[in-house]
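S.K.: A structural model of the following input is requested.
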Amino acid sequence: MEKIKCDVCIIGAGSGGLSVAAGAAQMGAKVVLIEGHKMGGDCLNYGCVPSKSLIASAKAAYGMSHPGEIGVASAEPKVDYAEAKDHVARVVETIAPVDSQERFEGFGITVLREWASFKDEKTIVTDTHEITARRIVIATGSSPFVPPIDGLDGVDYLTNETLFDLREKPEHLIVIGGGPIGMEMAQAHRRLGCEVTVIEGGKALGKDDPEATSVVLEQIQKEGVVLVEGQQAKRVSQSGGKITVETDGGSYTGSHLLVAVGRKVNIDKLDLDKGNVAHDRAVTVDDRLRSTTNKRVFAVGDAAGRLQFTHVAGYHAGVVIPQIMFGLPTKAKQSHIPWATYTSPELAHVGLTEQQAREEHGGNVKVVRFNYDENDRAIATEKTTGFVKVLVVRGKPVGATIVGESAGELISMWSMAIANGLKMKAISDTVLPYPTLAEINKRAAGAYFSPMLFENDTVKTVVRLVQKYLP
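M.R.: Predicted coordinates:
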């Protein structure tokens, strides 16, 4: 077994691990990067990239049959499901070199394509190597959680790790799970010509603002997706090419089954106890993302047990790098982390929800909003469904929710404001090109100041006096 000594050993070559590896190596550290599966992790191979690629195909198909009243006749799209999946594969293949082993070896990093585990507090072992490191970063990501549903182990079911390999268009896709992955794939498959039923034990998109999610769910159901909420899947069976899911409220039969009920962190193979690394469902870390029991060890991304998004893993890398390179005690926050669900309309959020804001700040919370149907660009493009809602405390935004066209893009302005402690005046003072959807954000900021300017008797008195004596 070959022995290696290094400054940083990173386990996992997804978004977080790759970012730490590239940053550390380019600053002069000796880095070992270990990946037992695919470079690029879940996001590139099974998550963000393939799902958004398939959504693009679905959006194109839907746009042909639903052009709106803009002088263009509708046409029945000819959907080639296998070709849509080939499009997904081409997108992944195009992006893959950025995350490739060759690229990172070009940074001077030793890349080992093996599974890794702890030997002791500062030693990692693979089948062929023993790595002793001054700092160890766990960036192993997560995998689809498969719930213990009776009969599921005897059924040909899909997860996000197998869905994108499917080339046969499902006649009727049943989705267990009404979270972001489940709802995105449900709408995409409906737009590609499949019958779709979603079974959710609680409330679909239940982690987002209820007022905003109702807009999304109304549209998805309008398109023909059958949404079953408040019913847990109790039993699954397969017979004659059909799969049946039984719930407390009834049974639902389709041709294919997608299980999308959540994620579990990939820590089972790591032998964390040998490394004195405390853990439960994820690595137990402090605000510095450092193990609470082994100060050599850090965790980033899903392995840190916080919000499970690719951009969070990248952010975590930026928190960890100053610590392992320079010993700076940087800390991770969550109050400024945005997320988006890429349904149509899109749903995006950053900071506190309205309920959280009221619980934390009580009567100091002011809610301001602006609707898409009052935005000139939205009117011109017939994308008038949706709104932006901003929660403001003492002049500063503490949370924002957007539902509507390009919500994932528009949330960026509020993410920047919250991350940098900006006031609403910074948004209202920003000059934006006309006509753009981004003006929705500016108009929401204006809605915060309007009562102070236009519904204030003192302001009106001052204006009258100035006008009376102004030369």
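
S.K.: every contact and neighbour count from this point should use C-alpha atoms.
M.R.: Noted.

S.K.: can you show me the helices along the stretch 101-250 of the chain?
M.R.: Secondary structure of the stretch 101-250 of the chain by DSSP state H, counting those that start in this stretch: the helices cover 101-106, 180-191, 210-222.

S.K.: pick the most buried one from these.
M.R.: Of all the helices of the stretch 101-250 of the chain, helix 180-191 carries the top mean neighbour count, a mean of 25, counting by mean count of other Cα atoms under 10 Å.

S.K.: in a markdown table, list the helices of the stretch 101-250 of the chain along with distance to Arg306.
M.R.: Shown next, in a markdown table, are the helices of the stretch 101-250 of the chain (distance: least, Cα to Cα, whole Å):
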| stretch | distance to Arg306 |
| --- | --- |
| helix 101-106 | 27 |
| helix 180-191 | 17 |
| helix 210-222 | 22 |
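
S.K.: how about this one, so we can line them up?
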Amino acid sequence: MQKIKTDILVIGAGSGGLSVAAGASQMGADVTLLEGHKMGGDCLNFGCVPSKALIASGKAAHGQADAAPFGVADVEPQIDYAAAKDHVREVIAQIEPMDSQERFEGFGVRVIREYGTFLSPTEVQAGEHVISARRVVIATGSSPLVPPIPGLDQVPYETNETIFDLRYKPEHLLIIGGGPIGMEMAQAHVRLGCKVTVIEGLKALGKDDPEAAAVVLDGLRAEGVEIAEDAMVSRIGGRAGEIEVETQDGRTFTGTHLLMAVGRKANIDRLNLEAAGIETTRAGIKVDESLRTTNRRVYAIGDVAGGLQFTHVAGYHAGIVIRSALFGLPSKAKTSHIPWATYTDPELAQVGLTEADARKQHGETLEIARFDYHHNDRAIAERRTTGFIKAMVVKGRPVGATIVGHQAGELINLWSLALANNLKMSQIAAMVSPYPTIGELNKRVAGAYFSPRLFENQMVKRVVRFVQRWIP
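M.R.: Sure, this is the predicted structure:
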């Protein structure tokens, strides 16, 4: 066994782990990074990057089939599913060097391509190495959750870790799970010429604002996606090419391929956390506001910490840990300003409180400011008028924003900035947006908040009349 002493040991080379390793090493710490699978983790290899690449292929096909409103003849797209997967591979390959072992070794990081297992509260084994570190950061991420549905082990099925390697277009794709992953993959595949059925045990996009989710679901249904809600799966049967999914209420769905998209589970099985005195919860590793585990030398970040499971959250967590572990400064993770987006068409994005949560928390002090896409000139020009923005406002400050529509994932950035910095609606209203842009919608929401105060306020009208009458 080779013994290594290091300042910072990072277990997992996904988004969060790489951010910690790069930042800590470049600031002068001795850093060791463990990765037993692929550099870049789930996001690069199986998640955010390949899914958005496949969505882009679907968007290109849909554009050919839906061009008539712009004066361009509709054509039936000639879809090469394998070539679309080549596009996915090329996108990953273009980004891979940024997450490569060579790049991080160039930063001075010691990279060991092995899984890590705790031997004690202070030591971790990785292959032939035993590592002791002043601080350990667990960034092992999450994997697809595959529930023990009767019969599932008897049929072939895909997860997000395998679907992007599929080279032959599914004739009829069954997707169990109507969350963001399921809905994104449903729309991408229906646009690439597949028949698609989504089977959701509760409500599709059930964690999002119901009004906004309905806009997305109506759009997907209009494109041909069958969405079965309140359809709790009871059994799976059949064989390759003819898979049957039965639900508790007696419905049966038959398709050629099956994608499991019911959620994620934290990657903790290999870690031997008990040896390190690290407690877990049903969602992952137990952490405090500083992302410390029950072993004060060890932090957990990203998906494995059991909170919001987004790549950008892992990156945010990395900054919290660097501040604490490297500089000994107090630093706490918040969630109130964390946005998320579902990259369907139309997109759906959220930051802070939804309308329902804001009403529960703030009651009569809550105000809703809203602006619809069909009043935006750029949206009209591009025939992207479906959707709306609504901001939840308390005492002049936004506490949440919901956006559904074209480029919602881009528009939500401003509201995340507002919540992170406790901005007022007046500061958003003071922004000048170039005309005509989709981004102007954000300013118009602020305008919608102030309009009643200006145009329906009798005192304002009396002041204006006085000024016009008496001030030269």
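
S.K.: superposing both, give me the TM-score.
M.R.: The TM-score (TM-score structural alignment, normalised by the length of structure 1) is 0.99; 470 aligned residues with a Cα RMSD of 0.7 Å.

S.K.: Pro338 of structure 1 reaches Leu352, doesn't it?
M.R.: No - taking contacts as Cα atoms under 8 Å, Pro338 of structure 1 lies outside contact range of Leu352: 10.2 Å.

S.K.: any idea how far the residue sitting nearest the centre point of structure 1 is from Ile337 of structure 1?
M.R.: In structure 1, the C-alpha nearest the mean C-alpha coordinate belongs to Phe309, at 4.4 Å (Cα atoms, centre = their mean). With distances taken as Cα to Cα, to the nearest Å, Phe309 of structure 1 is found 9 Å from Ile337 of structure 1.

S.K.: try Gln231 of structure 1
M.R.: Taking Cα to Cα, one finds Gln231 of structure 1 at 31 Å from Ile337 of structure 1.

S.K.: show me which of the two is the more surrounded one.
M.R.: Set Gln231 of structure 1 next to Ile337 and count neighbours by other Cα atoms under 10 Å: Ile337 wins out with 19 against 16.

S.K.: what's near enough to touch the more buried one?
M.R.: Val312, Val350, Gly351, Ser415 (Cα atoms under 8 Å, 6 or more residues apart in numbering).

S.K.: which SSE is the first one in?
M.R.: What it means is Val312 of structure 1. Val312 of structure 1 belongs to helix 310-326 when assigned by DSSP states H and E.

S.K.: what's in contact with that helix?
M.R.: By Cα under 8 Å, 6+ apart, helix 310-326 of structure 1 touches 8, 15-17, 19-20, 23-24, 27, 29, 43, 48, 135, 288-289, 298, 300-302, 328-332, 337.

S.K.: so that helix matches what in structure 2?
M.R.: Aligned by TM-score structural alignment, helix 310-326 of structure 1 falls on residues 311-327 of structure 2.

S.K.: what about Asn295 of structure 2, distance to Gly182 of structure 2?
M.R.: 36 Å.

S.K.: Lys5 of structure 1 reaches Arg135, doesn't it?
M.R.: No - the pair Lys5 of structure 1 / Arg135 is not scored as a contact, 10.8 Å apart, by Cα under 8 Å.

S.K.: which of these two has more neighbours?
M.R.: Taking other Cα under 10 Å, Lys5 of structure 1 and Arg135 do not tie; Arg135 has more neighbours (20 against 15).

S.K.: that one: what's it in contact with?
M.R.: By Cα under 8 Å, 6+ apart, the contact set of Arg135 of structure 1 is Asp7, Val8, Cys9, Lys122, Arg296, Val297, Phe298, Ile324.

S.K.: helix/strand/coil for Pro398 of structure 2?
M.R.: Three-state assignment for Pro398 of structure 2 (DSSP: H, G, I helix; E, B strand; the rest coil): strand.

S.K.: got the contact list for it?
M.R.: With Cα under 8 Å, 6+ apart, Pro398 of structure 2 has these contacts: Ala391, Met392, Trp415, Ala418, Leu419, Asn422, Leu423, Lys424, Met425.

S.K.: among these, which ones are in strands?
M.R.: Ala391, Met392 (DSSP state E).
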